[in-house]
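*Asks:* attaching a predicted model along with its sequence, questions to come.
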Amino acid sequence: MNFETWPALFVIDVEGNGGNPPDLVEAAALPVRNGIPDTSAARSWLVRPPHPVTPFAARVHGHTNASLAGCPTWKQVADKARRLLGGAWMCAHNAHVDYKVMTAHLPGWQPAGVLDTLRLSRATYPDLPKHSLDALIDHLKPDLSQAPGQRHRATFDAYATAQVLLAMAARYESWEQLVAAAVPPGLPGAPEPDKEDTLW
């Protein structure tokens, strides 16, 4: 894989307040350039949600209503996120979730394409019993010594996702092969299905 052929790409991770649909409490965007996570250009935002954080969500990511009380609202940071992401590709683990949340919070924003490391893992390691981010970390053992924060914080999870993405991508010969394996049907960037010749 020649990583220099990759288009602009951000690994994204979001944490929510536990609502349905969720309000953002944290979002992280980590660019990957030439096969390296560019932490110097990464950005993250802690957000005070319009609705309270549920106890279950607080236990998962550690954000509480009290800890977020002094943070800006999403409306105050949305333009910064929109400018940063532009029309680049995005990658996330179980990307349907992050894509749905981000497009709901950034109306009109559309990435060029969406890579899903969960889908990529199932294609790359079909015999792996589990394909969660934790399972991939255990299987691939990426160097996470420079990961900011801790597991289930958006900054840490974005960094970990970037590392497992790069480890799996190295097994593919081209960007096009990676896209074919990693983009879920129906999401931006999915390859067009082959059209069979018909009489009609």
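*Replies:* Thanks, I have the structure now.
*Asks:* please count neighbours and contacts with C-alpha atoms only from this point.
*Replies:* Will do.
*Asks:* in this structure, which helix is the longest?
*Replies:* helix 154-169 (DSSP state H).
*Asks:* which neighbouring elements make contact with that one?
*Replies:* On a contact count with 3 or more CA pairs under 8 Å, 6 or more residues apart in numbering; DSSP states H and E, helix 154-169 meets strand 9-16, strand 24-33, strand 36-37, helix 117-124, helix 133-140.
*Asks:* rebuild these as TSV, extending it with mean neighbour count and distance to Lys195.
*Replies:* Output for the helices and strands packed on helix 154-169, formatted as TSV (neighbours: other CA atoms under 10 Å; distance: least, CA to CA, whole Å):
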stretch	mean neighbour count	distance to Lys195
strand 9-16	26	29
strand 24-33	24	33
strand 36-37	16	37
helix 117-124	21	23
helix 133-140	16	35
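*Asks:* quick one: closest of those to Pro49.
*Replies:* strand 24-33 (5.9 Å; CA to CA).
*Asks:* quick one: that closest one to strand 9-16, angle?
*Replies:* Taking axes from the mean of the first three to the mean of the last three CA atoms, to 10 degrees, one finds strand 24-33 and strand 9-16 inclined to each other by 170 degrees.
*Asks:* second structure for comparison follows:
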Amino acid sequence: MYAILDIETTGGKYNEEGITEIAIYKFDGHDVVDQFISLVNPERPIQAFVVGLTGINNEMLRNAPKFYEVAKRIIEITAGCVIVAHNAQFDYRILSLEFDRLGYPFERTTLCTVELSQELLLGHKSYSLGKLAKALGIPMSNRHRADGDALATVQLFKMLLAKDTEKKIIQAAVKSFPKRNMDTKLKDIIASVPSETGVYYMHNVNGTIIYIGKSKNMKKRLTQHFTSDNRKSKQIQDDVVEVTYEETGSELIALLKENEEIKRNRPKFNRALRRTNFKVQLSHYIDDNGYINLKTERADPTKDAITTFSNTMSAKAQLERIIEAYVLCQNKTIMHGTSGNCFNYTIKKCNGACIEEESPEVYNLRVQSFIQKHSFENKSMLVIDRGRKVNERSVVLIEDGIFKGIGFYNLNHQLNNMEILRSIITPMDDNRDAQHIIKSYTRTKRNLKTIPLTELVG
């Protein structure tokens, strides 16, 4: 689906322009299926030469809707669409500028019919819309008005789609046409970073780290940073002069490094991970009848937790899976808290702890099995994951329930000695976010390998 549009503006200094008229035709590749055309009060004067070109003057716009009054309609009609325009860079910049003023991150993929015409319609002396339309026999009315120019662009785009029989050029144009012009600096940075899992560091001209991120594909993530038009991304694009990176192989190691290094370096464009990032924890207690109950509660660093969750919805979803996997009673997990039997008992998915039909001793064995598997309390172990190379593995060290740090080891040297282990570990802080990251990762990655420290010697 395409949103083919044209915009008329006030003219004026770069990034100080305002929209005076907008026309959008929603096009499904065959027909126009929706449209929106409106004058817009730009709340700023129109340049005299623009009045002469378009015929739109300040008086005409006095009672026209302001941009914030049409913004919702523009969002709706362009949702899920590729924006198509003749000189799309200009139209998209102006549209994004207006949304930026509202504090809304407007992001769409774009296609430029000037660039496509230069690729598909060879031999024209000029690729302006008026001259192309005349040369191609495309009827035009209301030239230099948004609706007339947008309709002509619809017809031109139909012709371009027909000419592009293999669809290669259009696909390449969609992929390569950025939302903002990327200068050579940003292209060179992207080219220098591999498509691997790791942590990347953006530096300003002084070498200071201004942003730290992690990704399973660092090149792809940097491309997103450098082609995005939201306010934060544009600030990063202006400030960054170099990106350094560390491959980790393991997403767990990348998450832990990102968490640790953001808290240590406090980069100006990282905010979320400066604070603790989880809100809910799962704890347990024994009720008056001797049954172990599980309960979710607000995260509290003074209390022991079995595991942690980002939010209440995530906690509820995980608790439902835990109940099913360990055949636990809903009334003993504070999910219902009703008197009498729980619902699962009626459908034979609970063995009757809710009505004391199942003894606490038998029921508690299953709860303890869950706690033992997911709690780090008093545990000393290694979490083994992928390394940076085929013959390497990463390791996370937990001692007495405390996260100690991370490291890498070569498969040619078996990890069976505590002295060797400590030499490869990079120490890290045992903060709540680190615990949350490890618990969440080990809970969701079923094939992750863990080794008790008791199996090591020395």
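*Replies:* Great, that's in hand. The structure displayed is predicted, hence computed values, not measured ones.
*Asks:* and the TM-score between these chains?
*Replies:* The TM-score (TM-score structural alignment, normalised by the length of structure 1) is 0.80; 176 aligned residues with a CA RMSD of 2.1 Å.
*Asks:* tell me how far the nearest residue to Phe157 of structure 2 once chain neighbours are set aside lies from Ile74 of structure 2.
*Replies:* Leaving aside its sequence neighbours, Phe157 of structure 2 sits nearest to Thr113 (CA to CA, 6 or more residues apart in numbering; 6.8 Å). For Thr113 of structure 2, the distance to Ile74 of structure 2 (CA to CA, to the nearest Å) stands at 20 Å.
*Asks:* tell me the secondary structure for the aligned residue in structure 2 for Arg151 of structure 1?
*Replies:* Alignment note (TM-score structural alignment): Arg151 of structure 1 maps to Arg143 of structure 2. What DSSP: H, G, I helix; E, B strand; the rest coil gives for Arg143 of structure 2 is coil.
*Asks:* test my guess that Arg143 of structure 2 contacts Asp149.
*Replies:* Yes: if you go by CA atoms under 8 Å, Arg143 of structure 2 and Asp149 touch, sitting 6.0 Å apart.
*Asks:* more crowded one of these two?
*Replies:* Asp149 (24 against 15; other CA atoms under 10 Å).
*Asks:* so that one sits against Asp6, correct?
*Replies:* Yes: applying CA under 8 Å as the test, Asp149 of structure 2 and Asp6 come out as touching, 6.3 Å apart.
*Asks:* quick one: residues contacting Tyr42 of structure 2.
*Replies:* Not Tyr; residue 42 of structure 2 is Pro. 10, 18-20, 61, 66-67 (CA atoms under 8 Å, 6 or more residues apart in numbering).
*Asks:* at 6 Å instead, please
*Replies:* By CA atoms under 6 Å, 6 or more residues apart in numbering, the residues touching Pro42 of structure 2 are 18-20.
*Asks:* rewinding a little: roughly how far does the aligned residue in structure 1 for the residue nearest to Phe157 of structure 2 sit from Ala95 of structure 1?
*Replies:* Using TM-score structural alignment as the criterion, Thr113 of structure 2 maps onto Thr117 of structure 1. Separation of Thr117 of structure 1 from Ala95 of structure 1 (CA to CA): 8 Å.
*Asks:* in TSV, list the contacts of Pro42 of structure 2 along with distance to Thr308 of structure 2.
*Replies:* Putting the contacts of Pro42 of structure 2 into TSV (distance: CA to CA, whole Å) gives the following:
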residue	distance to Thr308 of structure 2
Gly18	48
Ile19	48
Thr20	52
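*Asks:* and what about Tyr104 of structure 2, helix, strand or coil?
*Replies:* Per three-state DSSP, Tyr104 of structure 2 ends up coil.
*Asks:* now do the same for Phe90 of structure 2: its match in structure 1.
*Replies:* Match for Phe90 of structure 2 (TM-score structural alignment): Val97.
*Asks:* spit out the contact partners of its match.
*Replies:* Counting by CA under 6 Å, 6+ apart, Val97 of structure 1 has no contacts.
*Asks:* am I right that it is in a strand?
*Replies:* No: membership of Val97 of structure 1 in a strand is not supported by three-state DSSP, which gives helix.
*Asks:* ok, it to Leu115 of structure 1 distance?
*Replies:* For Val97 of structure 1 relative to Leu115 of structure 1 (CA to CA), the value is 12 Å.
*Asks:* now do Ala95 of structure 1
*Replies:* 7 Å.
*Asks:* what do you get for Glu173 of structure 1?
*Replies:* The gap separating Glu173 of structure 1 from Leu115 of structure 1 is 16 Å, by CA to CA.
*Asks:* again, but for Pro37 of structure 1
*Replies:* Computed as CA to CA, the Pro37 of structure 1 to Leu115 of structure 1 distance reads 15 Å.
*Asks:* before we move on, back to that, Glu173 and Leu115 of structure 1: which is more packed in?
*Replies:* Leu115 (30 against 11).
*Asks:* which strands and helices lie in contact with the host helix or strand of the more buried one?
*Replies:* Leu115 of structure 1 belongs to strand 114-116 when elements are defined using DSSP states H and E. Counting contacts by 3 or more CA pairs under 6 Å, 6 or more residues apart in numbering; DSSP states H and E, strand 114-116 of structure 1 packs against strand 89-92.
*Asks:* average gap between the strand it packs on and structure 2?
*Replies:* Superposed on structure 2, strand 89-92 of structure 1 shows a mean distance to its aligned partners of 0.4 Å (mean CA distance after the TM-score superposition for structure 1).
*Asks:* aligned to Leu46 of structure 1, what sits in structure 2?
*Replies:* Counting by TM-score structural alignment, the partner of Leu46 of structure 1 is Leu39.
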